[in-house]
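# Next come a sequence and a model predicted from it.
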Amino acid sequence: MGDVVLGVDIGTSSSKAVLVRPDGEVVASSSRAHRMSLPRPGWAEMDAEVDWWGDVVALCRELVPLVPPGDRLSAVCPSGIGPCLVLVGDDGRALGPAVLYGVDSRASAEVDELGEMLGPAALEERCGSGLSSQALGPKLLWARRRRPEAWARARTWHGCSSFVVQRLTGVDALDHHTASQCAPLYDLRSRGWSEDWAVDVVGDLPLPRLVAPDDVVGAVTASASALTGLPEDLPVVAGAVDAWVEALGAGVRRPGDLMLMYGSTSFAVQVSPGLRRRPPLWATCGLDEGTYTLSGGTATAGSLTAWVQDLTGGASFEELVREAAGIAPGADGLLVLPYLAGERTPVFDPRARGVVAGLTLRHGRGHLYRAALEGIALGVAQVLDLFDDAAGASRPVVAVGGGTRGGLWTQITSDVTGRAQVVPEEAIGASYGAALLAAEGVGLVPRGTDWSRPGRLVEPDPALRGLYDDLAGAFASLYPATREAVGVLADVDESGSTQPGAGVPAGARELGRLA
């Protein structure tokens, strides 16, 4: 009898699941699209019961029957977007919408308040960086103040993957990696909760029990088995935030290894040889025992390509890529500042807005799409430069995510950044890394196993270096040059937005699939 494990990942625009053998062979996979809600400027939410748990139930019911005859399902592990916040009641169900990671900036006032109260130096020393929209602590304080009825009914709180674990097992636990993104509640030095700071944020609401990402937290309950089709008592491994789990599945485990994820947002994770505090990058616990990482991410990437798709009439990504590929590098003088959802690294400004500069009557849809990809790449270049400053130049970047599949986006990124990228042969995503955690957690493979298989190498075109260096200077000047003006526009947006948003563009269901 052979073993298979199940990895499940909940992303921004879809959830995916994969059955994998202990040697890394994929048996079967599936996905389900969903949408995040943007009910107010700066807010980004999901329905944890429908988009998280509902997707897990549906995917499990689809894949469990595909376990080959004679094999057995030996473990399951979730990963998910993060850090996110969902309050849960005594029945384990969500008490309202889940507040999403750094794309949600509703707690800006709490970020400022806690930052001033605790002090930048103390925050950097204990948490690895200052507070921003990426930190979960300010969102907890926001929920305590702005959702008092739900707060009063809450038994505890969860992130995305730990919510799924709780629904599968009934156990309240949070992995150390996700907890390390809950600043200022977690102390990176001691790898535990900062009880003295936590009480100012959560009061008497219990802090979850801390576990390792590859720990077996519990087993599938009878009720969860009836819903999902998973075997009762199946071991459930904790999991972690999707970008780090995807890095694991892509073989990014050694100090200096760096992953760049092409998804709804762009995100970079580098394994550090030890605890390094390099603001404005985020320092976090790694997934392997005793390790640390540095990370940074932009607020838009594939979500911008989907916006362009919808804005220009809903053409297929294949058509947009073909048109953009026919446009010369530099998009004939069109430059996009891709801050359509504010920006995280490096400016950390939730009130930043997108800018299209150099627009003329001769520019068309292909120009806009190419300029969007170049704008995303220019933002990524700023993030990667921060890694160089922190740890020195890394090996070739490992590129993952849906945006790597078409080739144009990755080539533009290499040309803009001047960096080679390796695109692994296996491109399923974080669900593949979650399956690896499941296999490690129940001892089917030793810790440190690498399932990745290098695929194609994307190298920069040296002839474009001068052009993109010039564009990088223009790009860097756009934000400070427009910040005051877009601040006025942000005020207009916030004062005039009284109706709940309909969600992300329909095209987000295929974010960056072929870019």
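Now that the structure is in, tell me what you want to look at. Predicted model, so just to flag it, every value in this text is computed and none were measured.

# C-alpha only now, for contacts and for neighbours.
Noted.

# Return the residues in contact with Glu125.
The contact partners of Glu125, by CA atoms under 8 Å, 6 or more residues apart in numbering, come to Arg277.

# Pro279 versus that one, what's the distance?
Glu125 is 11 Å from Pro279, where distance means CA to CA, to the nearest Å.

# Same question for Ser105.
19 Å.

# So those two - more neighbours on which side?
More crowded of Ser105 and Pro279, by other CA atoms under 10 Å: Ser105, with 28 against 18.

# how about that one, what does it touch?
Contacts of Ser105 by CA under 8 Å, 6+ apart are 42-43, 133, 350.

# another one to put next to it:
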Amino acid sequence: MRVAAVIGVDIGTSSSKGVLVDLGGRVIGSCTRHHEVDRPRPGWVEMDAEIWWQEFVGITRELLAPGEADVVAVGVSGMGPCVLLTDADGVPLRPSILYGIDTRSTGQIARLNERFGENAIMQRCGSALSTQSAGAKIAWVADTEPHLFARARRLFMPSSWLAFKLTGEYVLDQHSASQCTPLYDTENLTWYLPWAKEIAPELVLPPLRWAGEVAGSVTAEAASLTGLRVGTPVITGTIDAWSEAISVGAQGVGDLMLMYGTTMFLVNTVPNRLTSPSLWGTVGALPGTRNLAAGMATSGAITGWLRDLFGSPDYPELLRLAELSGPGAGGLLMLPYFAGERTPIMDPHARGVIAGLTVSHTRGDLYRAALEATGLGVRHNIETMQAAGGDIRRVVAVGGGTQGKLWTQVVSDITGRAQDIPSQTIGASYGGAFLAAQVVTDVSIEAWNAIREIREPRPELAADYEELYALYRELYTGSKNIAHGLAARQERLTAETPPLAQRKARTEGVAP
């Protein structure tokens, strides 16, 4: 007998993931489509939005193929904040500029800070301008691609793009809007038109809804492509990290969600509006909630880079070798700033550092150092959250990195904090499915996704990691100027894209 179910699809940095879930929270099916972002220049990270839609269509058809379920609602989420500009008909004008890992807008950040005032922006928008700010990226397009920008009429992010393609409705959720600094007023939960009209006078900003509110229903055209029924409700959706927090019930005051993915993300639910120059003060995904949020520019991206560098051994083998390496990684220390860094240092020109290398170090040592670098970065962000007024009472882990025990154990050991590990750590797609289920029935995340284990810190390692953390903080300070100089050299070296043969020679050792 066919069961009533919901679909949740999330567009991530390295893949799109979909789940088919019955109304009791049981996962009936799941599938993934892997993709790569485009990096045309250092600091530029883009993606063609058509890939998002093609992957959504493929995922949905695959999930529906067994014919076991009647889909009664659809959930969507995606990486963000991103900037996808389209014309008045919703046709993309250029690839989407991705979130804070894209650092091209530093000039616009400086200009907008001078124009509106750093303090005024912080007070109105909840966050300082940074490479995470969608408004600064919009300003970059206006400044550097004026002929294209003159045709721009609509702003989308991955979740709102999927909702638009499915329903024809042009909407954005409140949380995503709150990361469009300086276009949004976090006090009054609305677009701040005086600044928005100055930065993008012809852009029609989308009407705002909450993540779980219905954006619209599946159109006949979308139904023919996806296999969904005409009229199926589609939620508005939100940014992936906030959907992840929903998926594990990390919505109470004092909850901190740790998202283990291509990047590491932290979302702390706070009792009232808080601001910090080193974090993002945002509106929550659900009505009445407020957050302090933090995000590292890389985490799983470094482990993936190492895997490829080592000749693509599988992750279980690398985790085994890292376990053998032991705490401290044989005397290695890594700064995880391989794509600049977002919070708390807000330094797009930071670069990765591996200190202490000798000819005796192994793959396991390097991989362990990468895991520990993530833990050290998490601790730095947690301390910054506490200094800004955040009250962290419970930590909940989610994402692909929770599947192996070692990574979460390392983070607990370094931070000294236990982590709740829920039964389902699929993440954002599961959170979108849950919000979709709430549209059609009365469900609770506690019933859907109970905690299955708790990762406790090991107190015998506290002193060693305290020493390593002090060295970690000192290493950035001591290497900052060198990193900035190297970043400037990288910019100069790639100001003009080299011919394909030269790129292959550089990356693969192939003679041009």
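Perfect, thanks for sending it. Small disclaimer: the values here were computed from a predicted structure and weren't measured.

# still on that earlier bit, list just the nearest of the contacts of Ser105 of structure 1 to Pro83 of structure 1.
Using CA to CA, Ser133 is the member of the contacts of Ser105 of structure 1 that lies nearest Pro83 of structure 1, at 10.0 Å.

# And that closest one, what's its match in structure 2?
Under the alignment (TM-score structural alignment), Ser133 of structure 1 pairs with Thr131 in structure 2.

# What remains of the contacts of Ser105 of structure 1 once you look at structure 2?
When the contacts of Ser105 of structure 1 are mapped onto structure 2 and checked using both residues aligned by TM-score structural alignment, their matches' CA atoms under 8 Å, the preserved contacts are 42-43, 133, 350.

# Separate out the buried members of these.
Buried members of those, scored by 16 or more other CA atoms under 10 Å, are 42-43, 133, 350.

# Go through the contacts of Ser105 of structure 1 and name the one nearest Cys84 of structure 1.
Comparing the contacts of Ser105 of structure 1 against Cys84 of structure 1 with CA to CA places Ser133 closest, at 10.8 Å.

# my guess is that closest one contacts Leu100, does it?
No. Between Ser133 of structure 1 and Leu100 there is no contact under CA atoms under 8 Å: 9.7 Å.

# Counting neighbours, what do you get for Lys405 of structure 2?
Counted by other CA under 10 Å, the residues lying close to Lys405 of structure 2 total 11.

# From Thr131 of structure 2, how far off is it?
Using CA to CA, Lys405 of structure 2 is found at 32 Å from Thr131 of structure 2.

# What is the equivalent residue in structure 1 for Arg489 of structure 2?
Residue pairing (TM-score structural alignment): Arg489 of structure 2 is matched to Val492 of structure 1.

# right, and the secondary structure at that match would be what?
State at Val492 of structure 1, reduced to three classes by DSSP: H, G, I helix; E, B strand; the rest coil: helix.

# so how many other residues sit close to it?
Neighbour count for Val492 of structure 1, taken as other CA under 10 Å: 11.

# Trace Gln403 of structure 2 over to structure 1, please.
So, by TM-score structural alignment, Gln403 of structure 2 is matched to Arg405.

# With respect to Tyr432 of structure 1, which of the contacts of Ser105 of structure 1 is nearest?
Ser133 (27.9 Å).

# could you pull out the helices for the stretch 401-512 of structure 2?
405-415, 428-440, 445-448, 462-493, 500-508 (DSSP state H, counting those that start in this stretch).

# hmm, I was thinking of the stretch 151-300 of structure 2
Taking DSSP H, counting those that start in this stretch, the helices of the stretch 151-300 of structure 2 run over residues 158-167, 174-178, 193-199, 220-226, 240-247, 300-309.

# Dump those helices to a markdown table, plus distance to Ala150 of structure 2.
Output for the helices of the stretch 151-300 of structure 2, formatted as a markdown table (distance: least, CA to CA, whole Å):
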| stretch | distance to Ala150 of structure 2 |
| --- | --- |
| helix 158-167 | 21 |
| helix 174-178 | 22 |
| helix 193-199 | 12 |
| helix 220-226 | 29 |
| helix 240-247 | 30 |
| helix 300-309 | 35 |
